[in-house]
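S.K.: Here you go, sequence then predicted model.
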Amino acid sequence: MQKQKCNRYIGIYSCIMLCKASLAMDGLRRSVVSRNGPGCSSVAYGASEEIGPFRINRTASGLYLNKFSWNKLANLLFLETPAGVGFSYSNRSSDLLDTGDQRTAEDSLKFLIQWMERFPRYKKRELYLTGESYAGHYVPQLANAIVGYNSKSKNPINLRGFMVGNAVTDNYYDNLGTVTYWWSHAMISDETYRQLVNICDFRRQKESNECESLYYYAMDKEFGNIDQYNIYAPPCNNSDGSRTTRHSMRLPHQPYPMFRQLSGYDPCTEKYAEVYYNRPDVQKALHANTTRIPYKWTACSETLNRNWNDTDSSVLPIYRKLIAAGLRIWVFSGDVDSVVPVTATRYALAQLKLDTDAPWYPWYVKKQVGGWTEVYKGLTFATVRGAGHEVPLLKPRAALQLLKSFLAGQPLPSLK
């Protein structure tokens, strides 16, 4: 495959991955761009653990087929943004110290425009954006940028909609909903809950020292040794047999470290990715790391996380704009995630005050309740029963049904 020129904030690694993934399903008429959290790799998580065609085996010696891959329904592009994620890079190291929401949206739009110039047969196809976690910012912000571009362009991008899962949406309601989830799921005491609600100002970008101390106390003394991204799954064991306790959340919701071992069928999948993508033969096969980046590949970049310089306090105004523009918008929540939990998303979406088309009902997969859903005018919300922060990792069949219904523009199936 020939090398392509990339936007300066999208590295060679992501371009090669994107081209291979999309070309493999040339007969389909849709494309889905998958995005992950701030400083974290869509290849590490989305492609290698969740919705990609392959998963990495336990020894990181090879791959095996994912029978619930989303490329059964659409061409997939896994986008590594901003510069510094995975093997993506910038020619200016200073760019890694000055990034955020706005630059990420601008550079992602530039990438899409250039990618479609490189592969013009995809220009007229339907485009959908998907993502999870902090992609609750990335995805609607990119959709908004595309809508703005289309209003001025003679060659508009055929964007039809977007879908986000366990998505960071609004600082205040996300944080209120998160603390409420902790309490309602018996993770914290009544007293700690009352103190968090009374002392913390969830609208602030940086909380007071007193509030910070409270939530660290909750994690240290009250949570116990759990996986916060899936509270009912066992954490990944360390090599010495101990288990990792992670302190990865901050209040209010903003870019936070996401170095963690993930729960699902195998809670140690992130470890396999970090071994696999550091193998020289894998990098050579992917035409990755051609610039010889002087550090190991990691699933997330701590440098980017520390230097995230702009973040919207709420993306609800963008939702209102994109609903008015007629985009198809779906939001889903794995209901055992305590990081961006279902209560947070419900609190945030309630502020849109949308009329209901189809009231709350259980939806089904293989005659089992997959979750619950409500269809509003302009937006569909769904929960996924028993899924954590990364829904397709633990509930791949249900996640594939989500995508199928979303692309078809149809409500999730009821038992009837």
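M.R.: Now that the structure is in, tell me what you want to look at. Numbering: from 1, shown residues only.

S.K.: For the rest of this, base every contact and every neighbour count on C-alpha atoms.
M.R.: Noted.

S.K.: Pull the contacting residues for the closest residue to L379 other than its chain neighbours.
M.R.: Excluding the flanking residues, the one nearest L379 by CA to CA, 6 or more residues apart in numbering is I329, at 5.0 Å. By CA atoms under 8 Å, 6 or more residues apart in numbering, I329 lies in contact with 161-163, 323, 378-380.

S.K.: Among those residues, which lie within strands?
M.R.: Here DSSP state E is the test, and those give 161-163, 379-380 as lying in strands.

S.K.: quick one: the strands in the protein?
M.R.: 30-35, 54-56, 63-65, 75-78, 99-100, 126-132, 159-165, 308-310, 328-334, 356-365, 368-376, 379-384.

S.K.: let's bring in a second model and compare:
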Amino acid sequence: MFALGATMLLLVASEIVATRPQADKILSLPGISTMPAFEMYSGYLEVAAQKALHYWFVECEDPASQNLIIWFNGGPGCSSMEGLFTENGPYRFGEHRELYPNPSSWNTLGHILYLESPVGVGFSYGPEHDEINDDTTAQDAMKAIKVFFHKFSELGQADIFVTGESYAGFYVPILVSLIFKEPEVSHISSRIKGVMIGNPLLNQNKNVESLVYYSYYHGLFGKEKWLELISQCCKCEEEALAGDCKFRDTKSEGCLITFIHIVHSIYTSGLNLYNMYQDCTPPNSIMSMQFHRESTETALLRMIWKKYFREDKFDLAKLFTTNNNLGLSPPCSNTSTIHWYLNRQDVQDAIHVRSKEWEICSQPINDNFVKEYEDVKDFMLDILQKRDVPVLLYFGDMDLACNHLGGEWWMDDLGIPITFSRRRWYLPKPDGPSQIGGAVKVYNRLTFALVKGAGHMVPTDQPEAALYILKRFLSDEPL
């Protein structure tokens, strides 16, 4: 019986391998002396003629796993290779640019599909002059996922968890809502079991207005400036303390001017905007603030400054300069290693991509991306109420780009009843007692989780906590 069973298992395994795109299989990878037991694939998912998204698929350490995690980085315009190599993938870069196993890799819990989205980001390609917006990004991602399941048909019955970070707060809800509405991908929508996003942008107004409160509470500007702000923007201090002041939508010129001065002082302070308690690396990015993702409200700042101030008094462009060697890079982040690695010809050959200059973030995409929505409320309610799919939004507590205060405000305003009040959650430690991991609050099928000691990239700053949150979520268990 045992011999027969082993033979059958070998046959099943060989059939699974045969259904996968062998031309995309990564046979060797520079920086790794011995390839891991789990398989990795890289290639393209065509969504139209001369238009494709690059994917990197990492098999779970347990090849029989029925969990498929789809991951998107944000921007808009930043590559999911950042997530693969610096956050939750199976390998991290060492001090000497070597690759070493990541013990907190998410592929310990499921298969992972990394998509470089939208078209034009990273190794993905398409027509240069096509408009790229929230809807086209979702449509292309949906088509790419459909092609993925054609290539990896044995995963057709896997439980799908759509995840991401930052501007994926828009990417993911819009995509998942679209998948649920398209009959041609009903075989995919029926398998979606959860949505999980880290430090998501959810509402443009709440993100920038909450930044003022968050910054004041953390001592980034003083009481004198705070009192000046609320005298210009609020009816009374009680309204300010309740979080009801409107800074971005105000019609008061004085309020706008004071608000701009505060935002400007935060963004040019030299703080690491993605983790305000960590130093800037490299140092020369401190004042240049090379690329500040969605939360900089670039268009808003330019518009207000141009309207109320002389152009020669404040050169806002200095906040958004690029590095000649690395292209568009997140502020205070050292992206030189991943840039060096993915631009090696032997690496590009190994992962079966078109030879090109890879950049972590695409300036043309970021400059020209059309943000069609101010808020993802309708998409999220469609997922939560019409589809009954659980959603978990987690926030590092030291992030200035998409701060947790604005995220919690947004969740409170959805009108979903709170089923579990805010409380602490605890992270198990293998070598001692559990420690406080952060805070959690549950609104029916929607969960807010705060992660202690993390910034914008929680899997980078607190990898054990991120993995634990994922583990609980995949099992549909509360923190």
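M.R.: Looks like it came in fine. This structure is a prediction, so every number in the text was calculated from the model and none was measured.

S.K.: List the TM-score for the superposed pair.
M.R.: For this chain pair, the superposition-based TM-score is 0.85 by TM-score structural alignment, normalised by the length of structure 1; 388 aligned residues with a CA RMSD of 2.9 Å.

S.K.: on that earlier part again, take the ones in strands among the contacts of I329 of structure 1 and lay them out in CSV including neighbour count and distance to Y256 of structure 1.
M.R.: As requested, these are arranged in CSV below (neighbours: other CA atoms under 10 Å; distance: CA to CA, whole Å):
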residue, neighbour count, distance to Y256 of structure 1
G161, 24, 27
F162, 25, 23
M163, 28, 22
L379, 22, 27
T380, 23, 27
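
S.K.: sorry, back to before: which one of the strands of structure 1 lies closest to L214 of structure 1?
M.R.: L214 of structure 1 lies closest to strand 308-310 among the strands of structure 1, at 24.2 Å (CA to CA).

S.K.: So which bit of structure 2 is the closest one matched to?
M.R.: Counting by TM-score structural alignment, strand 308-310 of structure 1 pairs with residues 369-371 of structure 2.

S.K.: Any idea which of the strands of structure 1 gets closest to S189 of structure 1?
M.R.: With CA to CA as the measure, strand 328-334 is the member of these nearest S189 of structure 1 (23.4 Å).

S.K.: what about that closest one, how far off from structure 2?
M.R.: Aligned to structure 2 and superposed, strand 328-334 of structure 1 gives a mean residue distance of 0.6 Å (mean CA distance after the TM-score superposition for structure 1).

S.K.: How far away from the center of its chain is that strand?
M.R.: Computed by CA atoms, centre = their mean, to the nearest Å, the separation of strand 328-334 of structure 1 from the middle of its chain amounts to 12 Å.

S.K.: what stretch of structure 2 does it fall on?
M.R.: The aligned range for strand 328-334 of structure 1 is 390-396, by TM-score structural alignment.

S.K.: same thing with stretch 384-391 of structure 1?
M.R.: Aligned using TM-score structural alignment, stretch 384-391 of structure 1 spans residues 451-458 in structure 2.

S.K.: Span of the matching stretch from start to end?
M.R.: From its first residue to its last, stretch 451-458 of structure 2 covers 8 Å (CA to CA, to the nearest Å).

S.K.: which other residues reach it?
M.R.: Here stretch 451-458 of structure 2 has contacts from 87, 165-166, 198-199, 274-276, 394-402, 436-439, 461-462, 465-466, using CA under 8 Å, 6+ apart.

S.K.: Mind listing what's buried along it?
M.R.: By neighbour count on 16 or more other CA atoms under 10 Å, the buried set for stretch 451-458 of structure 2 is 451-458.

S.K.: Same check on stretch 55-74 of structure 1?
M.R.: Of the residues in stretch 55-74 of structure 1, 55-56, 60, 66, 68-74 count as buried by neighbour count, 16+ other CA under 10 Å.

S.K.: same check, this time on stretch 191-206 of structure 1
M.R.: The neighbour-count criterion (16+ other CA under 10 Å) identifies 192-193, 196, 200-203, 205 as the buried residues of stretch 191-206 of structure 1.

S.K.: Now render these as a markdown table, adding distance to C15 of structure 1.
M.R.: As requested, those are arranged in a markdown table below (distance: CA to CA, whole Å):
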| residue | distance to C15 of structure 1 |
| --- | --- |
| T192 | 47 |
| Y193 | 46 |
| L196 | 44 |
| C200 | 43 |
| D201 | 42 |
| F202 | 38 |
| R203 | 38 |
| Q205 | 34 |
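
S.K.: What's the match for M142 of structure 2 in structure 1?
M.R.: By TM-score structural alignment, M142 of structure 2 lines up with L109.

S.K.: ok, now R424 of structure 2?
M.R.: Under TM-score structural alignment, R424 of structure 2 pairs with P362 in structure 1.

S.K.: picking up where we left off before, gap between the residue nearest to L379 of structure 1 and I231 of structure 1?
M.R.: According to CA to CA, I329 of structure 1 and I231 of structure 1 sit 28 Å apart.

S.K.: Also T180 of structure 1?
M.R.: Distance of T180 of structure 1 to I231 of structure 1, given as CA to CA: 15 Å.

S.K.: Between those two, which has more neighbouring residues?
M.R.: Neighbours were counted for T180 of structure 1 and for I231 using other CA atoms under 10 Å; I231 has more, 23 against 20.

S.K.: Pretty sure that one sits against S338.
M.R.: Yes. Counting by CA atoms under 8 Å, I231 of structure 1 does reach S338; the two are 6.8 Å apart.

S.K.: Please report how far the residue in structure 1 that S269 of structure 2 lines up against lies from E270 of structure 1.
M.R.: Matched to structure 1 by TM-score structural alignment, S269 of structure 2 sits across from G224. Per CA to CA, G224 of structure 1 is found 22 Å from E270 of structure 1.
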